[in-house]
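K.L.:
turn this into a model:
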Amino acid sequence: MAAVGLAAWRSCVSCGRAAAAFDPHHGLGAILTRKPQRAPWRLPACRQKTSFSFLNRPDLPKLAYKRLKGKSPGIIFIPGYISNMNGTKAMALEEFCRSLGHAYIRFDYSGVGNSEGNLEECTVGKWRKDILSVIDGIAVGPQILVGSSLGGWLMLHAAIARPEKVMALVGVATAADALVTQFNQLPVEVQKEAEIKGTWNLPSKYHPDGFYRVQYSFIKEAEHHCLLHSPIPVSCPMRLLHGMKDDIVPWYTSMQVADQVLSTDVDVILRKDSGHRMKEKADLQLLTYTIDDLIDKLSIVVP
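P.N.:
From the prediction side, this is the model:
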């Protein structure tokens, strides 16, 4: 894995802080000043209530989604573990895409939010199918996938499965293999207890109970979708944002992803004071400027 010392430091006007941008194939870069090419985007003053639609799938749960029609490339937001499509980042990106006139989709995984399905029966593999269903059944034309936490893991799988439609990736605290890695780092007796009980209580400050109850079967099935043990066949441009104060998914996980993907157009941007969710105003501005840059880059080759 590449060391932090290989990072090139960029001063981000949008966030007013230093952020590290790592390109594993080009080494040290020049110090750059980021300037948005469009009028500065601002967070919406309040959230508006919006209706959602359902994607009908034969023999699979219906998926709730919200879609904005607009220009290509479209943006698809892939939420984190048990997160729904009404989170801060999902809603902020909708406002951002609306302001630019670009197509946008946010959705709920099966078993989560307004989608059908039983959460206890859900797996990484089933959620992977959910994303592919959205790409195949709702999205029109080329897409930029924005994956948050576990959604970052799943966006990699979607890019592998649909390279002709996925033009770029943006990960926020990308949790590739994270649940499996964390479980395997537990003491053997704790792993055995989870196997016997059938559940693992994953500590989390984001859940009112102080933990998520994860099915043991979910962990074992997720092992079949791990990616970091070998080269990842993703060749599109990729931007990986990560907070250095992330206490859920270590920031070096994004470095591992950057090291493993085949793409030569990869940046890892580290924010020193940000945590796992990266939903503060400066984090969201960094995210939207990053997507804006990718849209400009892709507009050269995408009609």
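K.L.:
when you work out contacts or count neighbours from here on, use the C-alpha atoms and nothing else.
P.N.:
Will do.
K.L.:
give me the longest helix you can find in the chain.
P.N.:
Determined from DSSP state H, the single longest helix within the chain is helix 281-298.
K.L.:
packing partners for that one?
P.N.:
With contacts defined as 3 or more Cα pairs under 8 Å, 6 or more residues apart in numbering; DSSP states H and E, helix 281-298 has these neighbours: helix 88-100, strand 166-172.
K.L.:
any idea how far the nearest residue to residue 205 once chain neighbours are set aside lies from residue 202?
P.N.:
Of all residues not flanking residue 205 in the chain, residue 211 sits nearest, at 7.1 Å (Cα to Cα, 6 or more residues apart in numbering). Going from residue 211 to residue 202 by Cα to Cα, to the nearest Å gives 5 Å.
K.L.:
and among the helices and strands packed on helix 281-298, the most buried is which?
P.N.:
Comparing these by mean neighbour count (mean count of other Cα atoms under 10 Å), strand 166-172 ranks first with a mean of 26.
K.L.:
and for comparison, fold this next one:
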Amino acid sequence: MTQTEYFTSPQGRRLAYHRSPGKGPGVVFLGGFKSDMDGTKAVHLEAWAQATGRAFLRFDYSGHGQSSGAFTEGCIGEWAEDAMAAITKLTEGPQVLVGSSMGGWIALLCARAMPERLAGLVTIAAAPDFTEDAMWEGFDAEQRAELAANGQVALPSEYGEPYIITRRLIEDGRAHLVLRDPLTLPFAVRFLQGTADEDVAVSVALRLLEHATGPDMRLTLVDGADHRFSDPDCLRLIERSVEEVLERAGSA
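P.N.:
Model prediction:
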């Protein structure tokens, strides 16, 4: 297990990370909404990278895990800034990004903003544009009124305490949508999605596959897999997908 280290982003946020040295292209794990870098998938991939001699990075966005800031003060744009700062400061050369849930959206924003730093992309239950298409579109009139009046609304969560969704999160999300404008992914891409995912529907994965353009994109559906996508078979599929993307990038 690597040690937790910290760096300060150009925006002044103190971000926690674990970095393993190794050969490139390196692999960077991007976690989900209100998740952290100590999740099953991130730690499993770190062990895989160390066993194979591959450079690896996992980190916490601001307001997540061990990084500075309050979760309710964050937004998609800031978390994308955190990811780009981590890639720029803590890695060398092109990287394969592995984005889980919201991390899939963040990875797509990185691909749009800094394509020269990506060697490939693997997403796991990617949730692009979820603040608009899942949250805002799913709010009833009472919730929208509460958001307007109080600046936030509480949503139930299967993962613990309710999610506090802020008006800033919704409004900032609209400035970072990726499914409305052309999305070019000029490298190998593997989208992974479970059919039993109750947080991100299969239709989202299909829409992303249809919307994006690139020379080498594939979607794999896993029958019965849920949003966590963390059982042994799913973890091995993530490994194989990363290995395949690395092979396509010319560095198996």
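K.L.:
thinking again about what came up before, ok, average deviation of the longest helix of the first structure from the second structure?
P.N.:
Here the mean offset of helix 281-298 of the first structure against the second structure after fitting is 1.0 Å, by mean Cα distance after the TM-score superposition for the first structure.
K.L.:
could you say which helix or strand holds residue 75 of the first structure?
P.N.:
Assigned by DSSP states H and E, residue 75 of the first structure belongs to strand 71-78.
K.L.:
show me what residue 217 of the first structure lines up with in the second structure.
P.N.:
Using TM-score structural alignment as the criterion, residue 217 of the first structure maps onto residue 168 of the second structure.
K.L.:
can you check residue 83 of the first structure too?
P.N.:
Aligned partner of residue 83 of the first structure by TM-score structural alignment: residue 35.
K.L.:
number of residues surrounding that match?
P.N.:
Neighbour count of residue 35 of the second structure, defined by other Cα atoms under 10 Å: 19.
K.L.:
repeat that for residue 192 of the first structure.
P.N.:
By other Cα under 10 Å, neighbour count at residue 192 of the first structure equals 12.
K.L.:
doesn't it lie inside a strand?
P.N.:
No - assessed by DSSP: H, G, I helix; E, B strand; the rest coil, residue 192 of the first structure does not belong to a strand; its assignment is helix.
K.L.:
quick check: the aligned residue for residue 142 of the first structure in the second structure?
P.N.:
Taking TM-score structural alignment, the alignment pairs residue 142 of the first structure with residue 94 from the second structure.
K.L.:
do a quick rundown of the helices in the first structure.
P.N.:
88-100, 124-137, 150-161, 178-184, 188-197, 216-222, 252-260, 281-298.
K.L.:
not counting sequence-adjacent ones, nearest residue to residue 251 of the second structure?
P.N.:
Once flanking residues are discounted, residue 251 of the second structure sits nearest to residue 25: 7.0 Å by Cα to Cα, 6+ apart.
K.L.:
which residues sit in contact with residue 183 of the second structure?
P.N.:
Counting by Cα atoms under 8 Å, 6 or more residues apart in numbering, residue 183 of the second structure makes contact with 112, 211-213.
K.L.:
an error on my part: the question was meant for residue 17 of the first structure.
P.N.:
So residue 17 of the first structure contacts 11, 271 (Cα under 8 Å, 6+ apart).
K.L.:
tell me how far it lies from residue 146 of the first structure.
P.N.:
22 Å.
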